[in-house]
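S.K.: this is a predicted model, with the sequence first.
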Amino acid sequence: MTEEKKSTSKEKPSSEGRGTLFDKFLNGIETLGNKLPDPAMLFFILLVIVWVLSAVLSPIDFGEVHPRTGEELLVQNQLTGENLADFLANMVNTFVLFAPLGIVLVAMLGVGVAEHSGWIDAGLKKLLNFTPKMLLTPMLILIAIVSHTAADAGYVLVIPLGGVIFYAAGRHPLAGIAAAFAGVSGGFSANFIPSAIDPLLMSFTLEAAQILNPDMALNPINNWYFTSASCLLIVTVGWYITDKIVEPRLEGIEIDGDEDEMPQMESVTDRESRAFWWGFIAMIMGILGLVLWAYPADSALRGPDMVNPEIQSLVSFEAPLMQAIVPLIFVLLLIPGVVYGFVSGKYSSSKDMIDNMTKSMESMGYYIVMAFFCALFIDAFSKSNIGLLVALKGANFLQALALPGQVTIVGIILLSAFVNLLVGSASAKWALIAPIFVPMLMQLGISPDLTQAAYRVGDSVSNIITPLLPYFPLVVVFCQRYVKNTGIGTLISMMLPYALIFLVTWTIFLLVYWAIGIPLSFEAYYTYPAGG
């Protein structure tokens, strides 16, 4: 970090106590949130709270039946001798098998080589040479949205790059992280490229619809037109929030991270430029080889399609290509990083590459500690059934109100957004509440396609403000790279404007989209029966 940047950030006045009422509200959220214990300790405290609550609530009969299994849904006491023994016996597996942990560490090995060798830095400087500064925000959000196609790749690749891009452009890096996080997670259901999540959610929708109509059939990408159109909304609204609300609030926050970890704005030398293009060509050759491998109908990278198992698909969850996304990120970033390192003269032996990987893992130490406690908490919360019980109670309450169709759609969005604070997995939540919502709205004349679209809106907008999101601690670590005292409160206060404004604008967008009658997708309908 240059001395000029250091002094500039120190001269900026604190935003505390000034600005609009909304600014003061966000400042209060940040202050309150940052008074919470260290994130790792907070997850431990939440674990203890879940244990106690599960013991208190377990004797109570809430009168709920699991809609998928038909069994009585009870809170499971996690303080019984049997469950505590199971907790201790499986503690290592709970941590090691915590899904984000392996994804983050493997991907960061490749990112570390590409970053610390200088290839990413050189590429960003070239990008900034021809990208207008005012268009950096929408470009970043659009890239974040497209990253949904590659499963959770956006969390470990696009979000940290958001900070790097903004810092290199002379803007506050936390604003870049916030914009990327908003696109990757807050706009999770906005994407013009179909991904594996589309047929997965549809499969639960179809199963729920067949409760009422056993002959029901649905298009696997039954929300594609709507999710594609939603990209324009998320990019536009996210652009406004970042530049007009979030970044101005960050003016008083000093950038005090490790200077060696941040990109500098020195010009790219001829040798570095040549090394960058050789690395880029090597990566393109790797991608081309992957395309040629995946293209044949009988490619080993294909798997059975979820809707028609006789078809071999590249985007089904069973496809090896989808399961290999993170290793592919590792390889496709490792290749250009190594090529750049040797061509630019940064590398003199393979040890330099290993040193870059080691440096990348050193920066992940704090995340690993947080992930340990986070994994234990999420596992206990899931086993206790507390989150599922809240979801069912909310769904049944909404059903009992018997509201008009449009109001019920808004209710589904709000309930989904709330339940998302407690149950992270999009498919797990939909598997639970789809059997309630889908048949209920079919009887009101609303199609399963529209009900699913409403769920996807609610499921996306609150991702960015829930510490229960498995990648939330990772985003905190990315922020601490630039502002050392970043806490949960800082991140929530940054992301709250996105969550609230996305919730309102996306809900209105769906209602207007519905009122105009723009198709949700091909062979997807608003009414049930179709055309009714």
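M.R.: Happy to help now that I have it. In this text the structure is predicted, and so the values were computed from the model without any measurement.
S.K.: hey, let's count contacts and neighbours off CA atoms from now on
M.R.: OK.
S.K.: hmm, Val268 is touching Lys125, no?
M.R.: Yes. Counting by CA atoms under 8 Å, Val268 touches Lys125, with 7.3 Å between them.
S.K.: scan this structure for its longest helix.
M.R.: For the chain, the longest helix by residue count, based on DSSP state H, is helix 488-516.
S.K.: what packs against that one?
M.R.: The contact analysis (3 or more CA pairs under 8 Å, 6 or more residues apart in numbering; DSSP states H and E) places helix 488-516 against helix 21-34, helix 224-240, helix 405-419, helix 448-461.
S.K.: most packed of these?
M.R.: Compared across these, helix 448-461 shows the largest average neighbour count, a mean of 26 (mean count of other CA atoms under 10 Å).
S.K.: that one - contacts with which helices or strands?
M.R.: Where contact means 3+ CA pairs under 8 Å, 6+ apart, helix 448-461 is packed against helix 197-209, helix 405-419, helix 426-442, helix 488-516.
S.K.: what's near enough to touch the residue nearest in space to the middle of the chain?
M.R.: Note on the chain: the residue nearest the mean C-alpha position is Ser185, at 3.2 Å, using CA atoms, centre = their mean. Taking CA atoms under 8 Å, 6 or more residues apart in numbering, we find Ser185 in contact with 460-461, 463-464.
S.K.: another structure for you, compare them:
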Amino acid sequence: MSEATLDPPRGLVARALDWVERVGNKLPDPAVLFLLLMIVVWVASWLLSGMSFAEIDPRTGKAITINNLLAGSALTGFMAQMVSTFVNFPPLGVVLVAMLGLGVAEHTGFINAALRALLSVTPRMLLTPALIGVGILSHIAVDAGYVLVIPLGAVIFYAAGRHPLAGIAAAFAGVSGGFSATFFLPSSLDPLLSGLTQSAAHLIDPSVVVNPLNNFYFTSASTLLIMLVGWFLTDRVIEPRLTKTKVDGDPAGLPKMDDLTAAEKRGLAWAIGAMALTAALFILTLLPETSPWRAPAGTPLLAGQSDLLVSQAPLMQSIVPLIFIFFLVPGVMYGYVSGSAKSHRDIIAGMAKAMSGMGYYVVMAFFCAQFIYAFGQSNLGALLAIKGANLLQTMGLPMSMTLVGIVLLSGFVNLLVGSASAKWALIGAIMVPMLMQLGVSPDLTQAAYRVGDSSTNIITPLLPYFPLIVVFCRKYVQNSGIGTLVALMLPYSVTLLVIWTTFLIGFWALGIPLGVGATYSYPAG
């Protein structure tokens, strides 16, 4: 009997995801795909630039227009901005600086030894929810989860004898799929979105005040929901489907689950001690009221929030350099004590090795940055978002269906515009006033937006960090592509859209407060 006949039949969901992966991976290389999409945007902008649209752009108060990117001035402007567009691409510097420190810690063996020690005392069945929870918690450090938690998710799963792509999927679900969830601590997204919501509400009623924690109870409760959904999908859907996916990455670069040697135990102890000492000294610099890490005087704060945790604080703007230091210090200490690093040249070699592995990502980032810039300049995304919002208004749906419509519209726009604040600045200025006139509070509209935005983060290649996750996958499965990652994350996206939306409707139906000072109806009552 052949080996194929011994394999159990694959279920409908697995076969559908296999089809998505095959089709997705037949697309051109991601870098070329971004180039082709940019050409499509250029042509579309040329075709639509002469048309008149009745839709009003909330940013200008005038009828929206499409900018012709093939006009001479537009092309020369594009060329003049090409270098700065690439260099200022937000994820680029974040990824490269963080990877310098991580590269040393990985090259000397510190990360490998630390994970092996951790896994020796952690129940295998709790790895998935713990990883998703850490991904959600990483939102406090803005985008650090993308460059820290997701690659470590793969390492943890592989070291535990599980498929590394399942670890990437679980971590990605927590970091990005649960982007609007909070682990009982406010994130930088809360004041950002609430400020935009209040500005939009003032178009109808200048007296409306939107509390920065207006969705806090809902997003905190959503943490448990996302952990449970992610746990089930990872262990019951994603990982079983990956049993036939061979891990064919470079064996020398993949973690091993051997027992720690005496030298490794000694190196690990000194490394953890060095990390603890560094952390203690750093905390001491945070304590004084005059600490330079604190936000400037007069910075608006959330209720009870420290001036260390607002986006304007130097501390929050230094998250990536801090990641670099907090992995560099123990990585160096471990290397010298364990003997894996003989001199400073080994440390520099670790950094160089990390950068050499980022070559493919840098290429993808270049084309991704150019496409996102061109798409934003064209105004095509704004036109589609405004048309969708106006369509939702004219449908006159019941409240529960209106909430579903907001979620789906937000998810659709998220496939076209990567930035959470940019999307909400665009569609919030339309949706918030429109729904206030239908009796829906700005707080509820914002909550519905956050559900749709987060749920589709993990399947849109326009997410600035999406190419980086593909690179992480290729470290373990060399033929991974956009199709591989989309097929991995599609079950999370669809399930979160359904269950999280139902969860929001349940909050509304039961009258459970969304957050501090939040209401469901307008006027409140």
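M.R.: Perfect, I can see it now. Bear in mind that the values here come from a model prediction, so they are computed numbers and not experimental data.
S.K.: sorry, back to before: of the helices and strands packed on helix 488-516 of the first structure, which is nearest Glu71 of the first structure?
M.R.: Closest of those to Glu71 of the first structure is helix 405-419, at 21.0 Å (criterion: CA to CA).
S.K.: whereabouts in the second structure does that closest one align?
M.R.: Per the alignment by TM-score structural alignment, helix 405-419 of the first structure matches residues 399-413 in the second structure.
S.K.: which residues are in contact with that stretch?
M.R.: Counting by CA under 8 Å, 6+ apart, 381, 384-385, 388-389, 392, 396, 423, 445, 448-456, 497, 501, 505 sit against stretch 399-413 of the second structure.
S.K.: can you give me how far it is from the chain middle?
M.R.: 21 Å (CA atoms, centre = their mean, to the nearest Å).
S.K.: post-alignment, that stretch versus the first structure, mean distance?
M.R.: Superposing on the first structure and averaging over aligned pairs (mean CA distance after the TM-score superposition for the first structure), stretch 399-413 of the second structure comes out at 0.8 Å.
S.K.: can you give me the strands for the stretch 151-300 of the second structure?
M.R.: In the stretch 151-300 of the second structure, no strands are found when defined by DSSP state E, counting those that start in this stretch.
S.K.: related to what we said a few turns ago, can I get the helices and strands packed on helix 488-516 of the first structure in TSV with distance to Leu334 of the first structure?
M.R.: As requested, those are arranged in TSV below (distance: least, CA to CA, whole Å):
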stretch	distance to Leu334 of the first structure
helix 21-34	37
helix 224-240	30
helix 405-419	38
helix 448-461	31
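S.K.: quick check: which of these is nearest to Leu73 of the first structure?
M.R.: helix 405-419 (16.7 Å).
S.K.: okay, the longest helix of the first structure sits on what stretch of the second structure?
M.R.: By TM-score structural alignment, helix 488-516 of the first structure lines up with residues 482-510 in the second structure.
S.K.: mean deviation of that stretch from the first structure?
M.R.: For stretch 482-510 of the second structure, the mean deviation from the first structure after alignment is 0.7 Å (mean CA distance after the TM-score superposition for the first structure).
S.K.: and that stretch, how far out from the chain's middle?
M.R.: Per CA atoms, centre = their mean, the centroid offset for stretch 482-510 of the second structure relative to its chain is 15 Å.
S.K.: with stretch 435-442 of the second structure instead?
M.R.: Using CA atoms, centre = their mean, the offset of stretch 435-442 of the second structure from its chain centre is 29 Å.
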